[in-house]
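Enquirer: Quick one: sequence and predicted model below, then my questions.
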Amino acid sequence: MPESAPRRRPLPLIGQVGGGRSRATCRLRCGDACFHPAPNTSDNPYFGDVFATALSRRTALRAGAVTAGAGALGLSALNPAMADPRGPSRPHPSPRPTFKSVQPNTDDKVTIPNGYDQHVVIRWGDPVLPGAPEFDVHHQSPEAQARQFGYNCDYVGFHQLDDDHALLWVNHEYTNEDLMFPGYTDGDSATEEQVRTAMAAHGGSIVELERDGRTGKWVVSKGERAFNRRITADTPIRLTGPAAGHELLRTDEDPGGTLVRGMLNNCAGGMTPWGTFLTAEENFNQYFANGSGSAEARRYGLGTGSSGRRWERFEKRFDLAENPNEANRFGYIVEIDPLDPGSEPRKHTMLGRFKHEGANSRLAEDGRVVVYMGDDERFDYMYKFVSAKKYVEGSRRHNLTLLDSGTLYVARLSGDSPAGEIDGSGALPADGEFDGSGEWIALCTDTESFVDGFGVAEVLVHTRLAADTVGATKMDRPEDFECSPVTGKVYCALTNNSAREPGQTDEPNPRGPNRYGHILEIVEEGSDAAATAFSWSVPLVCGNPEDADTYYAGFDKSKVMPISCPDNLSFDKDGNLWISTDGQPGSLGINDGLHVMPVEGRFRGELKTFATVPVGAEACGPFITEDGRTVFLAPQHPGDDGSFEEPTSTWPDGDMPRPSVVCIWHKGGREVGR
């Protein structure tokens, strides 16, 4: 190995569990989705054998991409790299990350590079709202938890108010009652107080922060904290868009079909150009009991028996035998206005209903808003929404209506290599890369459906079935999307798919089984986000770089770090891609972490590890501040396979595991990554 290459510890060989997570996380996060047959049983074809059409299309697309100007990128003003939503902050080639990689480990801490420091910003149970008690694990209550920071933080959003004050938004995806409550056994014996405490620990938090001195350290504000807010599984949330009020969304509790109590299993998210947070409801199906067994219910993974947490024992809205439409009211993108603590959150039916993972936006050339979304399930799809109306800078009232009308699309991809060259082994085809072309297929506008047999509301409530009908491409768990602030290219994290057989592989999903995941890079035609055609490539095929089936954009694999199960994505102001992971313990035998990789220039593919998280935790977030001086990271479910009495992690305070948000900064005041 060359002297300049990073030193890697041997990766332990351990058994694969589901998609790489621990058994406990699989059960609690997604209801053991990977241990059940994939809900997508459609016969949509795999597209490796349509390379001839793809090749001609790809040639045209790439010619258009080369001539596109940087001024047409139209990225969100809240992207950390952007001061202007219509232009990059600096040209490529971007500066290369120069920190020394953190080595793979199984340590029970957040490990960061030399020269950096860290601070736990906020933990599960810390006070958020006025009057909230200090956390006492032996005296929990729904009333206290509804005013305290919730459990299992995932997506992190950051809205800077001025140089030294900001609002932090954090999703609270799900709860692990085994770690929360002393003596907890199972849902059947859980008390009503425990169930309602867990419900209050879901949702999200807005917390006001202030900068500590002139460093990259941020702390919970000591001031009035007027913007602080908790959203739970009971918070009233308004349904908006074309499906709002439709009979599929009406219940006895809400006969108008426009007002839902709570949001569930909020995973990733995004930010809008007008300063709101988007949060994504993902594995909502696991909270409901006694599904009908219909095709619609099966497609969304709704079971016919009891739920795992047994919330239906105390809340009949979770019993589908009594309230058959309640599940139709979950699985949406929810918009939160951080500047108006009294405003109603809104579930946007126009963005479709599925297991949402992420919702990141940019502006099209003509000013319309485009939102990219993934459906985090094996063999499910990638989506895009394009607004009907245009973004108007400074017109907050107008902009808050932009996600209620427009067009919802789903992606169909084609490879440009012969099918015989994609054999499932991960070996590159003859042209040297996995690449091809694609199209965005319109499902509906707010007034017209393009799917036979579906009205507009049916498309938006049963989006998966509508996408099945039009022949969308089955992907390997599409999770977070992120747009480069420098090039305008779009990246999607495809976490893994251990159920994909070698005979089911295609060029966009070239490995089967795909235990380690990969990254997809998309170039919209003409670099216009509203385009209905695109080219794509795979710059990263994850795993142990010493294995033949991995690919790091052609970079020397002796000089990169291992990575598995990419989950959330972010960009720094230089256009380097930051990747957090969820599943490295089960797939590589090492803790999950936060990695960074240039995606342009001569160092494209040089992946380094910036941080690793504690035992059992996944690396959520991440978010890099606009000045580039701070990374926020949210280690979720530390010690996930332990119990209250026998914890397997004691991070962050040395006594019990508490999901938390950490900020990391360079001691010398440099931008992170330097």
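Expert: Received, thanks.

Enquirer: going forward, measure contacts and count neighbours with C-alpha atoms only.
Expert: Fine.

Enquirer: so how far is R378 from S580?
Expert: According to Cα to Cα, to the nearest Å, S580 stands 19 Å off from R378.

Enquirer: Could you check which of those two is surrounded by more residues?
Expert: S580 (29 against 25; other Cα atoms under 10 Å).

Enquirer: Tell me the secondary structure at the more buried one.
Expert: strand (DSSP: H, G, I helix; E, B strand; the rest coil).

Enquirer: do you know how far it is from L569?
Expert: Relative to L569, and taking Cα to Cα, S580 is found at 6 Å.

Enquirer: Overlap in contacts, the two.
Expert: Here S580 and L569 have 621-622 as joint contacts, going by Cα atoms under 8 Å, 6 or more residues apart in numbering.

Enquirer: What strand or helix carries the residue most central in space within the chain?
Expert: For the chain, A268 is the residue whose C-alpha lies nearest the centre (Cα atoms, centre = their mean; 3.3 Å). Assigned by DSSP states H and E, A268 belongs to strand 266-271.

Enquirer: Same question for P545.
Expert: P545 belongs to no helix or strand when assigned by DSSP H and E.

Enquirer: Pretty sure it sits against F555.
Expert: No: counting by Cα atoms under 8 Å, P545 stays clear of F555, with 10.5 Å between them.

Enquirer: Next one for the comparison:
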Amino acid sequence: MTITDIQLLPMADHVRGKRSPVTCHFKCGNACLGPECNTSSNPAFREIASAALSRRALLGLGAAGAVGIALAAATPTGAAVAAPGGGASGAPGGLLFDAISPVPKIVDDFTVPAGYTWAPIIRWGDPLFSSVPALDFDNQTPEAQAGQFGYNCDYLDIIADRSGRTGVLVNNHEYVNPGIMFPPTSDTAELDRRAAIFKAAHGFSVVELRRSKLGRPWRYLVDGRRNRRITADTVFELTGPAAGTDLVKTAEDGEGRWVKGTLGNCAGGTTPWGTVLSGEENFDGYFAWAADTAGQKRYRATPSAKSTYTFERIDPRFDAHDAGFVNEPNRFGWIVEIDPEDPSSTPRKHTAMGRFKHEGANVIIAEDGRAVAYMGDDQTNDYLYKFVSKGTYDPKNTPVARRKNLGLLSEGDLYVAKFAGNSPAAEITGTGALPADGLFDGTGQWIPLTQDGESVIPGMTTQEVLVFTRLAADTVGATKMDRPEDVQPNPKTGKVYVALTNNSSRTLATIDEANPVTGNRNGHIIELTETAGQSGTAFGWSILLLCGNPAVDQNTYFAGFPKELVSPISCPDNVAFDSEGNLWISTDGAPSKIGFNDGLFKVPLEGPERGRVQQFLSVPREAETCGPVIHDKEGMVFVAVQHPGEEGTVGAPTSYFPDYVPSHRPDTGLVAAPRPSVVQVWRA
């Protein structure tokens, strides 16, 4: 497979900053180039849906409804020169650091502040079991990959046990890049063999950790008690109202309750009861896609003869043109839940939480004891959602309480957000200039799509609302957002932070106060405050950051903090919090006019330094920063480094992260190809 084979050139003039056309192709199937999935002008859509389209025609239920059917230490990197105004930050005993300067996008280095060092915990291809070989770059097999750490790590958590010296690492694997995993070939049999390896490289890795004491680096254990690989062939259980209905039955699963695999897993969250959630995001690219009904087109606007990885050549369920598998895409696009404590447990997909291109889900316990999950639909002009459980959380550490809590996400109500600004429309100019009151802010409502577990959308059943959630949200006038990615409540304050990565298609005709920048290539962060309790339906909001490089982007905004004293930041993707309630942001895309490597940034949310963006680390060339975990009391930070050197090839790598060996050395287990890895950073 070559670069021309996968037709990357159409994206070459579309991407900006350091985002690679390779990333666009393999991660989301060049979604930005295709026709807009959300063609609704929300009020008008209600009239169309009621007057011109029957429910079955709209959702395409005619035919579909009838289907019965061992760790290599990296050389510590010297710090970049401290950024202007980037004085030491952090509480005593916590993460004291001088903000680093941005790192140019051609630099293949992992950069940390002075006084810190780094090393990978685990890399693509590292074995989880003694029966599995270490990565042999020239002799990869599906069987080996199914027992090795997967590719392109994204959501991450490091969950320490009570002692603090043992724990577990949980990480998902979003997608793969054939061009730097294998040399080019046109041999059909070999391409099919590689497709089986790609399937095994998706999913999750769960690995046991050990360390000598708090604040010291972790090492992973081969054959750890909790070690587990979940792949594109692992069986998941569907839960909730859509499970067992005709919309999710296939020729292979006549019950509509057991789904093979999880795909396109992006961000996630760890629940108060200890399980890990992950969002199935760009699932559509894994299928040869029919896209001949409104329900299908709302997830992929155009049909496709083949999938991104041609899985349909080795597994018929990925061919949605086949009548027996027309519903297979409906079995993806969910929030999945795994139990890292029990490697024998069956992971689940929760239909009550809706189906869309989930970035992830993050749970907080509301004042009334119910579990509330916040979720973003990561596509241009799609929506922000909230799920409120029917049951209440039991904090007791007993088997009975755990069983109860494991069912919380199977029943509940789903909401979508509608924003309203409080400034005159004439003051929202599209440039990012603040309105007269000095803030982009306003109020909002959570509009129900289901109540008491039942549909409240006229003409749509509960199962239809949950399987075709985007269509349901269109009908209630939800606000089109600039790619809502990670959405997380601050555990100290309950305020919710929404990462809006970018939206280059935002026009002057479609701006609003919550999305106020035309051609928004740098993205922004919204701070949302629930005004009727965490499980209520009213909220206030304001824009915390309008991202960009203040040196070249005039109308950046950093919560009022002086622009000349901040680190440039663009394309916020994942967010996290430290023990003090500070916001940490990882990025996927460099500032648009000066190409920098992606990084991790700290942002205080209270006091005189509110809005002061400070860069903590930078990832290597062509990589994305994912899944930040902040253990500031120990002076430790963890990130997943995704797609390093993605524009290179096997013959001409553009990154050697994380081992930095210049040639292939099978005798040491090190390979010249870049390896997506989980990295730990600690005070030297």
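Expert: Yes, it's here. Here the structure is a predicted model, which means the values were calculated and not measured.

Enquirer: Return the mean post-superposition distance for the strand holding A268 of structure 1 against structure 2.
Expert: Following the fit onto structure 2, the mean deviation recorded for strand 266-271 of structure 1 is 0.4 Å by mean Cα distance after the TM-score superposition for structure 1.

Enquirer: what residues does that strand touch?
Expert: Defining contact as Cα under 8 Å, 6+ apart, one finds that strand 266-271 of structure 1 is touched by 76, 78-79, 154-157, 171-174, 203-204, 277-282, 356-361, 480, 568, 621.

Enquirer: swap the cut-off to 6 Å and go again
Expert: Residues outside strand 266-271 of structure 1 that contact it (Cα atoms under 6 Å, 6 or more residues apart in numbering) are 154-155, 171, 173, 277-282, 357-360.

Enquirer: Over to stretch 157-168 of structure 1?
Expert: With contact meaning Cα under 6 Å, 6+ apart, stretch 157-168 of structure 1 is reached by 169, 206-211.

Enquirer: Including secondary structure, could those residues go into a markdown table?
Expert: Shown next, in a markdown table, are the contacts of stretch 157-168 of structure 1 (three-state DSSP):
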| residue | secondary structure |
| --- | --- |
| W169 | strand |
| I206 | strand |
| V207 | strand |
| E208 | strand |
| L209 | strand |
| E210 | strand |
| R211 | strand |
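
Enquirer: circling back to that earlier point, who's more crowded, P545 and F555 of structure 1?
Expert: More neighbours surround P545 than the other of P545 of structure 1 and F555, with 19 against 16 (other Cα under 10 Å).

Enquirer: how far away is the counterpart of the more buried one in structure 2 from I48 of structure 2?
Expert: Aligning on TM-score structural alignment places P545 of structure 1 opposite P550 in structure 2. To I48 of structure 2, P550 of structure 2 is 44 Å away according to Cα to Cα.

Enquirer: now do R56 of structure 2
Expert: Distance of R56 of structure 2 to I48 of structure 2, computed by Cα to Cα: 14 Å.

Enquirer: so when I look at S535 of structure 1, I'm seeing a helix, right?
Expert: No: assigned with three-state DSSP, S535 of structure 1 falls outside any helix and is strand.

Enquirer: what helices or strands is the lengthiest helix in structure 2 leaning on?
Expert: The residue-count maximum for a helix in structure 2 (DSSP state H) belongs to helix 188-201. On a contact count with 3 or more Cα pairs under 6 Å, 6 or more residues apart in numbering; DSSP states H and E, helix 188-201 of structure 2 meets helix 142-145.

Enquirer: got the buried residues for the helix it packs on?
Expert: 142, 144-145 (16 or more other Cα atoms under 10 Å).

Enquirer: Which residue in structure 2 aligns with E482 of structure 1?
Expert: Per TM-score structural alignment, E482 of structure 1 is aligned with Q488.

Enquirer: ok, how many other residues are close to whichever residue in structure 2 pairs up with L443 of structure 1?
Expert: Mapped onto structure 2 by TM-score structural alignment, L443 of structure 1 lines up with L449. Neighbourhood size, L449 of structure 2 [other Cα under 10 Å]: 24.

Enquirer: L449 of structure 2 contacts V416, correct?
Expert: No: L449 of structure 2 is not in contact with V416 according to Cα atoms under 6 Å; the separation is 7.2 Å.

Enquirer: where along the stretch 551-674 of structure 1 do the helices fall?
Expert: Along the stretch 551-674 of structure 1, counting by DSSP state H, counting those that start in this stretch, helices occupy 584-587.

Enquirer: what's the answer for structure 2, then?
Expert: Going by DSSP H, structure 2 shows helices at 21-28, 42-51, 55-59, 61-64, 142-145, 178-181, 188-201, 294-297, 399-405, 462-467, 469-475.

Enquirer: Save those helices as CSV, and put in distance to H643 of structure 2 too.
Expert: CSV is the format used below for these (distance: least, Cα to Cα, whole Å):
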stretch, distance to H643 of structure 2
helix 21-28, 8
helix 42-51, 37
helix 55-59, 36
helix 61-64, 37
helix 142-145, 17
helix 178-181, 10
helix 188-201, 13
helix 294-297, 29
helix 399-405, 35
helix 462-467, 31
helix 469-475, 29
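
Enquirer: closest to L96 of structure 2 out of those helices?
Expert: helix 21-28 (33.8 Å; Cα to Cα).

Enquirer: That closest one aligns to what range in structure 1?
Expert: Mapped onto structure 1 using TM-score structural alignment, helix 21-28 of structure 2 spans residues 23-30.

Enquirer: Give me the residues contacting the longest helix of structure 2.
Expert: 142, 145-146, 150-151, 231-232.

Enquirer: go on, stretch 381-391 of structure 1?
Expert: With Cα under 6 Å, 6+ apart, stretch 381-391 of structure 1 has contacts from 367-375, 399, 402, 405-411, 474-475.

Enquirer: give me that answer again for 7 Å
Expert: Residues outside stretch 381-391 of structure 1 that contact it (Cα atoms under 7 Å, 6 or more residues apart in numbering) are 351, 367-375, 399, 402-403, 405-411, 472-475, 478, 530.
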